[in-house]
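Peer 1: just coords:
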């Protein structure tokens, strides 16, 4: 039995293209004590992956040419040298990588750990609303954004894997939610989720419509995009606003130094706003708490979500480019 895997062929120059990865076969190593062999069923596509294929420094080690592409996934245990895992168990791990088979060490700490997939959910949910995107939304709002009842929360990329959950959790916390998205279909989806107002970032009057939607300013800004949206919202912050910088997908392919953005320091002084970057891996100790709340909200019908699914392992680069271009609605997944 061989392992099919996508490895990084070379770093992209500007936007990623399909040819930066190559598909290859490799033998599966023998299991060491404490390890399990997992056959992949689902793989996750997430914007953080773009930073992993850049040669520059990031908050964690990236992918070097010749390495298996990093990423989370879930699958079925087909061999075990770990006393707590048996053949047939379903496992989720951020260490899965773009490969058909993964040798995992369940007892690694924090985000490197392998987790059991709860039995009462579709297994791919462990990669979306009950996985890393759900944890991101939960900790970003409860620990950083902290919206109060009646406050206004603005979410960019509001129909995406994280944004759709941020808006729904903010509503559960009693906030008004203004969604920013890029197509009529995405805006309609945000309205279906119960967000109060949905504004297109392609609208030339976006700033004016945002000001009308937030007459007392923006109390919490969840920034998934950077770029023009970031600048527009920062210009409309309320006093003591909180800005959660979660993603930069609008500018990640631009040359280093090009994304300077609004010279916002004066505005931050006036509003006494707080801007904080969010890396979910710093908050993995909150995973159990987040899962408990997310499961309760979902069971009560308060959490809805969409998945954008491509089928076939060979389509991993296609799915990545689809996500980066914003063509997906909801969580981008590949079913193996």
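Peer 2: Alright, I've got the coordinates. Quick caveat, the model's predicted, so the values are computed rather than measured. Numbering: from 1, shown residues only.
Peer 1: going forward, measure contacts between C-alpha atoms and count neighbours the same way
Peer 2: Noted.
Peer 1: so residue 287 touches residue 135, yeah?
Peer 2: Yes - using Cα atoms under 8 Å as the test, residue 287 is close enough to residue 135 to be in contact (6.3 Å).
Peer 1: looking at those two, which is more packed in?
Peer 2: A count of neighbours by other Cα atoms under 10 Å puts residue 135 above the other of residue 287 and residue 135, at 26 against 21.
Peer 1: what's the local residue count around the closest residue in space to the more buried one that isn't next to it in sequence?
Peer 2: With Cα to Cα, 6 or more residues apart in numbering as the criterion, residue 135 has its nearest non-adjacent residue at 5.8 Å, and that residue is residue 290. Burial of residue 290, expressed as a neighbour count using other Cα under 10 Å, amounts to 21.
Peer 1: next: residue 85.
Peer 2: A count of nearby residues for residue 85, using other Cα under 10 Å, gives 18.
Peer 1: what of residue 319?
Peer 2: Around residue 319 there are 25 residues (other Cα under 10 Å).
Peer 1: also the one 4 residues further on?
Peer 2: Each residue near residue 323 was counted by other Cα under 10 Å, and the total is 22.
Peer 1: surely it is within a strand?
Peer 2: No - applying DSSP: H, G, I helix; E, B strand; the rest coil, one finds residue 323 to be helix, outside a strand.
Peer 1: OK, contacts around it?
Peer 2: Residues in contact with residue 323, defined by Cα atoms under 8 Å, 6 or more residues apart in numbering, are 45, 46, 47, 332.
Peer 1: among the residues you listed, which ones are in strands?
Peer 2: Counting by DSSP state E, the part of the contacts of residue 323 found in strands is residue 332.
Peer 1: closest to residue 234 among the contacts of residue 323?
Peer 2: Taking Cα to Cα as the measure, residue 234 sits nearest to residue 47 out of the contacts of residue 323, at 22.1 Å.
Peer 1: OK, contacts around that closest one?
Peer 2: 247, 249, 323, 324.
Peer 1: in which helix or strand does the second one reside?
Peer 2: Residue 249 is part of no helix or strand, with elements assigned from DSSP states H and E.
Peer 1: how far away is the nearest residue to it once chain neighbours are set aside from residue 39?
Peer 2: Nearest in space to residue 249, with sequence neighbours left out and distances taken as Cα to Cα, 6+ apart, is residue 225 at 4.9 Å. When Cα to Cα, to the nearest Å is applied, the distance between residue 225 and residue 39 equals 34 Å.
Peer 1: ok so, going back, narrow the contacts of residue 47 to those that are buried.
Peer 2: 247, 249, 323, 324 (16 or more other Cα atoms under 10 Å).
Peer 1: just to revisit the earlier point, hang on, the residue nearest to residue 249 in a helix?
Peer 2: No - counting by three-state DSSP, residue 225 is not part of a helix but coil.
Peer 1: isn't it up against residue 158?
Peer 2: No - with contacts defined as Cα under 8 Å, residue 225 does not count as touching residue 158, sitting 10.0 Å away.
Peer 1: put this next to the previous one:
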């Protein structure tokens, strides 16, 4: 038998385990040109929440009573495709299934000999590429500048900050606990970090650590944190809108300060993006991230939960900040 996780109903506000359903199916068989895959690691990501809404976006929404999909590392357990052999490891966008049939199209072979397979869903996957291209292409960092990162102990933020240090920036992170603040400063090399849960005035806290202002802000959170960062942005500053996890479960349209005057007066660039915008440059990004990883310049923090049935709860835990680095589910 094989298990599949489907979207049972669209979440109202923060997702609940009852929004998902685990169903059992017979083990699928393959035909010529196909491969049978067994999931090894499943990535859970905040952006998946947007796909659970029935609204137009840059990617189609999930359908009710059909499987959820995300990036997965899977093993070929049977192959009738000349391009793949039993025992190969592949990664790409796959359904939340223990076993599934695939042609192998748009999947990438990976090697777990010198680095853990899980890294291909984090620092060497879309997570790392999001950090790399967002900072490089939109942030345009220059040595000596100050970089502020929200969601800094998360999957993308933790890599952004480390790349900032490699590029010679002063890096300040915002996270949700003293434990995460310690992680950022003592293990990942951030110059300073702020616990937003014990900070009454975020704008003042940012100013304390960046008295000369912020040159680049990598935003994974949105809302009040973005407002506070904009109060400290320098002339010709760059704001990278990667995510807004604080708003993903809101049911009402959020309101906030108007940023137009700041953008104009300080000639600030603010740009949103999705990592697929830079798809043609992915080989360059993977090569550079791999090099930094081998040189010991990058660490990849992971929170690994075990068991296929835990995938929905692991996803929900993202919205409570229960992850340090990349949140993954390991399948037995």
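Peer 2: Here it is on my side, so go on. Keep in mind it's a predicted model, so treat the numbers as computed, not measured.
Peer 1: rewinding a little: any chance of the contacts of residue 323 of structure 1 in a markdown table with distance to residue 267 of structure 1 as columns?
Peer 2: A markdown table is the format used below for those (distance: Cα to Cα, whole Å):
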| residue | distance to residue 267 of structure 1 |
| --- | --- |
| 45 | 35 |
| 46 | 31 |
| 47 | 28 |
| 332 | 36 |
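Peer 1: pick the one among the contacts of residue 323 of structure 1 closest to residue 97 of structure 1.
Peer 2: residue 45 (10.5 Å).
Peer 1: of the contacts of residue 323 of structure 1, which pair is most distant in space?
Peer 2: Pairwise distances across the contacts of residue 323 of structure 1 peak at 9.9 Å for 47 and 332 (criterion: Cα to Cα).
Peer 1: state the distance from residue 222 of structure 1 to residue 284 of structure 1.
Peer 2: Taking Cα to Cα as the measure, residue 222 of structure 1 and residue 284 of structure 1 are separated by 20 Å.
Peer 1: whoops, I mixed them up, residue 233 of structure 1
Peer 2: As defined by Cα to Cα, residue 233 of structure 1 lies at a distance of 29 Å from residue 284 of structure 1.
Peer 1: more neighbours: which of those two?
Peer 2: When residue 233 of structure 1 and residue 284 are compared for neighbours, residue 233 comes out ahead with 23 against 19, by other Cα under 10 Å.
Peer 1: helix or strand for that one, which one?
Peer 2: Per DSSP H and E, residue 233 of structure 1 falls inside helix 227-234.
Peer 1: find me the equivalent region of that helix in structure 2.
Peer 2: Here helix 227-234 of structure 1 aligns to structure 2 at residues 223-230, judged by TM-score structural alignment.
Peer 1: now the helices: where do they sit in the stretch 51-200 of structure 2?
Peer 2: According to DSSP state H, counting those that start in this stretch, the stretch 51-200 of structure 2 carries its helices in the segments 126-133, 155-166, 178-182.
Peer 1: nearest to residue 71 of structure 2, out of the ones you listed?
Peer 2: Between residue 71 of structure 2 and the helices of the stretch 51-200 of structure 2, the shortest separation by Cα to Cα is 8.4 Å, and it involves helix 126-133.
Peer 1: how about the residue nearest to residue 135 of structure 1, what's its partner in structure 2?
Peer 2: With TM-score structural alignment as the criterion, residue 290 of structure 1 matches residue 285.
Peer 1: A helix includes its match, no?
Peer 2: Yes - membership of residue 285 of structure 2 in a helix is supported by three-state DSSP.
Peer 1: ok, it - contacts?
Peer 2: For residue 285 of structure 2, the contacting residues are 129, 132, 133, by Cα under 8 Å, 6+ apart.
Peer 1: possible to save those as TSV with distance to residue 252 of structure 2?
Peer 2: Formatted as TSV, those follow (distance: Cα to Cα, whole Å):
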residue	distance to residue 252 of structure 2
129	32
132	33
133	32
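Peer 1: quick one: which of those residues is nearest to residue 185 of structure 2?
Peer 2: Residue 185 of structure 2 has its nearest neighbour among the contacts of residue 285 of structure 2 in residue 132, at 20.2 Å by Cα to Cα.
Peer 1: settle this for me: that closest one is touching residue 163, isn't it.
Peer 2: Yes - with contact defined as Cα under 8 Å, residue 132 of structure 2 counts as touching residue 163 (7.3 Å).
Peer 1: what separation is there between the residue nearest to residue 227 of structure 2 when sequence neighbours are not counted and residue 222 of structure 2?
Peer 2: Using Cα to Cα, 6+ apart and skipping the chain neighbours, the partner closest in space to residue 227 of structure 2 is residue 257 (6.9 Å). Residue 257 of structure 2 sits at a distance of 12 Å from residue 222 of structure 2 (criterion: Cα to Cα).
Peer 1: tell me where the stretch 51-200 of structure 2 has strands.
Peer 2: 69-79, 89-95, 99-102, 108-110, 146-150, 170-175, 192-195 (DSSP state E, counting those that start in this stretch).
Peer 1: closest to residue 304 of structure 2 out of these?
Peer 2: Per Cα to Cα, nearest to residue 304 of structure 2 of the strands of the stretch 51-200 of structure 2: strand 69-79, 13.6 Å.
Peer 1: start and end residues in structure 1 for the closest one, please.
Peer 2: Residue correspondence for strand 69-79 of structure 2 in structure 1, counting by TM-score structural alignment: residues 70-80.
Peer 1: stretch 310-322 of structure 2 now?
Peer 2: Against structure 1, stretch 310-322 of structure 2 falls on residues 315-327 (TM-score structural alignment).
Peer 1: which residue in structure 2 lines up with residue 161 of structure 1?
Peer 2: Following TM-score structural alignment, the counterpart assigned to residue 161 of structure 1 within structure 2 is residue 155.
Peer 1: wait, doesn't its match sit right on residue 327?
Peer 2: Yes - look at residue 155 of structure 2 against residue 327 with Cα under 8 Å: they come within range, at 7.2 Å.
Peer 1: quick revisit: how many residues are close by the match of residue 161 of structure 1?
Peer 2: Burial of residue 155 of structure 2 is recorded as 26 neighbouring residues (other Cα under 10 Å).
Peer 1: same question, the one 4 residues further on
Peer 2: Residues near residue 159 of structure 2, counting by other Cα under 10 Å, number 29.
Peer 1: do you know how far it is from residue 165 of structure 2?
Peer 2: Going from residue 159 of structure 2 to residue 165 of structure 2 by Cα to Cα gives 10 Å.
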